[in-house]
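Visitor: A predicted structure for the sequence below; I have some questions about it.
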Amino acid sequence: MKKYLLITLTLLVTFVCQAQDTRYFEMRQYTVHEGKMPDLVSRFQNHTLDLFEKHGIENIAYFLPTDENPGFLTFILAYPDKDSRDKFWQAFGNDPDWQKAYKESEANGPLVSKVNQTFMHTAPELSPKGINFDNAGDRVFELRTYTMHPGRVANINARFRDHTRTLFENHGMTNIVYWFTEAKEGEQTQLVYLLAHKDEAAGNASFLTFRDDPAWVSVRDASEADGKIVEKVESVYFKPLPFSPLK
């Protein structure tokens, strides 16, 4: 009996571990020099994506802001784990095919003026199955970043887990994925997540009705009975590039 119980528990643990998305994510934002966005997009489409995959780097999403003249490109990559990230990236950077593509694309000047990086892990209770890749045709994505007051990460996790995600869906928003950032020493992690909307206007309208929803007001007030949770919220609307796996 004990033997069968042990086998059952082992299989259960294995199933849970396999169900969780344990990949290590990197979000990169490339600010471009004026007039260089088409060249950067072309380099990704014709060279970079394939070379990433060649070296074990998984392409997740490629976005441009919905602005008329976007000044930066944001993309998200995944690695099997944290330890593989530097090894894979070094192999990519040393690849002669990448060095050739890079040199040729910058024959008339550099494309990128600034690079920002954010490293993330999937929030297991908020995205238990990883990224929602149910592509539903034309839509925009909203990237939201929450900076919490000190010591309030567990509170934001509980509020989203128990209430917020469901309320988002009730108001026409699609939950795509939730991450917690890898915090630098002495800093607190941030909550980063992606929502999908029919378009930017629909997203704004959904948030207006969400904020006025008595159910949300009740949840918010109860969760903040002992103090505010969120210090700052940043929101950016994106449109996916044609070659983005996530659309």
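Guide: Okay, I see it.
Visitor: contacts and neighbour counts: CA atoms only from here.
Guide: Will do.
Visitor: quick check: which element contains E53?
Guide: In the assignment (DSSP states H and E), E53 maps to helix 49-54.
Visitor: need the residues that contact stretch 149-167.
Guide: For stretch 149-167, the external contacting residues (CA atoms under 8 Å, 6 or more residues apart in numbering) are 125-126, 148, 175, 188-190, 210, 216, 219, 223, 228-231.
Visitor: quick check: end-to-end length of that stretch?
Guide: Chord length of stretch 149-167, first to last residue, is 23 Å (CA to CA, to the nearest Å).
Visitor: mind listing what's buried in that stretch?
Guide: The neighbour-count check on stretch 149-167 (16 or more other CA atoms under 10 Å) flags R152, V153, N155, I156, N157, R159, F160, R161, T164, R165, L167 as buried.
Visitor: and those, which of them are in helices?
Guide: Judged by DSSP state H, the buried residues of stretch 149-167 include V153, N155, I156, N157, R159, R165, L167 as members of helices.
Visitor: show me what secondary structure element comes after the lengthiest helix in the chain.
Guide: Criterion DSSP H: the longest helix present in the chain is helix 2-19. Once helix 2-19 ends, the next helix or strand along the chain (criterion: DSSP H and E) is strand 24-32.
Visitor: comparison target below:
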Amino acid sequence: MAGMNRRTLLQGLGAAGALPFMGGAVAEAKTSGGAVDKDTVYELRIYHTPEGKLDALLARFGGPEKKIFERLGMHCVAFWTATDDPLKGRTLIYMLRHKSRAIADENWKAFRADPEWVKVKAESEKDGRLVEKSESTFMSLTSFSPVL
């Protein structure tokens, strides 16, 4: 992972990764996850896994973790895996939407304390941690971005 930064990672997503960010206009819109307005924030998260742990992390996200997010009001926008080395096979990238930055903090506090999450995490990491490094960036849509 040495020398790899978010810019390089996002460039590696290619045109397909950029398509959701092109064209359109945002004021206030209804989406499947609720209203999007000027206070809405998006959170880009990047998880780097130890060698051989990505499949276990994907299973956790594809099963109980995503459901816990949704139950706690953390709208899942999309999930990606890296396709190019050195991140291929070791990186999960995903985006969440929160009603505001303050609510994002409340959501994460509730998530970390959630009894179901505590149990899922312990069970999924009985043979070792699934994430060795994580990154998080909070973002707001521009006036010309489509609603995600």
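Guide: Yep, it's here. The shown structure was predicted, so the numbers you read here are calculated from the model rather than taken from an experiment.
Visitor: quick revisit: which two from the ones in helices among the buried residues of stretch 149-167 of the first structure end up farthest apart in space?
Guide: Spanning the widest gap among those are V153 and L167, at 19.7 Å by CA to CA.
Visitor: on that earlier part again, just curious, which of the buried residues of stretch 149-167 of the first structure is nearest to L5 of the first structure?
Guide: Comparing those against L5 of the first structure with CA to CA places R161 closest, at 30.7 Å.
Visitor: that closest one matches what in the second structure?
Guide: In the second structure, R161 of the first structure lines up with G62, judged by TM-score structural alignment.
Visitor: okay, stretch 201-213 of the first structure sits on what stretch of the second structure?
Guide: Stretch 201-213 of the first structure maps onto residues 102-114 of the second structure, going by TM-score structural alignment.
Visitor: gap between the matching stretch and the chain center?
Guide: Mean-position distance between stretch 102-114 of the second structure and its chain equals 14 Å (CA atoms, centre = their mean, to the nearest Å).
Visitor: buried stuff in it?
Guide: Quick answer for stretch 102-114 of the second structure (16+ other CA under 10 Å): I103, A104, N107, F111.
Visitor: and those residues as JSON lines, adding distance to S140 of the second structure and secondary structure?
Guide: Below are these laid out as JSON lines (distance: CA to CA, whole Å; DSSP: H, G, I helix; E, B strand; the rest coil):
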{"residue": "I103", "distance to S140 of the second structure": "14", "secondary structure": "helix"}
{"residue": "A104", "distance to S140 of the second structure": "13", "secondary structure": "helix"}
{"residue": "N107", "distance to S140 of the second structure": "17", "secondary structure": "helix"}
{"residue": "F111", "distance to S140 of the second structure": "22", "secondary structure": "helix"}
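Visitor: tell me the one of these nearest R45 of the second structure?
Guide: Nearest member of those to R45 of the second structure, counting by CA to CA, is A104, at 12.9 Å.
Visitor: which residue, other than its chain neighbours, is closest to that closest one?
Guide: H98 (5.5 Å; CA to CA, 6 or more residues apart in numbering).
Visitor: residues in contact with that neighbour?
Guide: Neighbour list for H98 of the second structure: T40, V41, Y42, E43, G73, M74, H75, A104 [criterion: CA under 8 Å, 6+ apart].
Visitor: need the helices for the second structure, in chain order.
Guide: 6-12, 14-18, 54-60, 66-71, 101-113, 115-124.
Visitor: returning to that earlier point: just the buried ones from the contacts of H98 of the second structure?
Guide: T40, V41, Y42, E43, G73, M74, H75, A104.
Visitor: just the ones of these in strands?
Guide: V41, Y42, E43, H75 (DSSP state E).
Visitor: against T14 of the first structure, how distant is the aligned residue in the first structure for the second one?
Guide: Right, the one you point to is Y42 of the second structure. Using TM-score structural alignment, the partner of Y42 of the second structure in the first structure is F141. Distance, F141 of the first structure to T14 of the first structure, by CA to CA: 33 Å.
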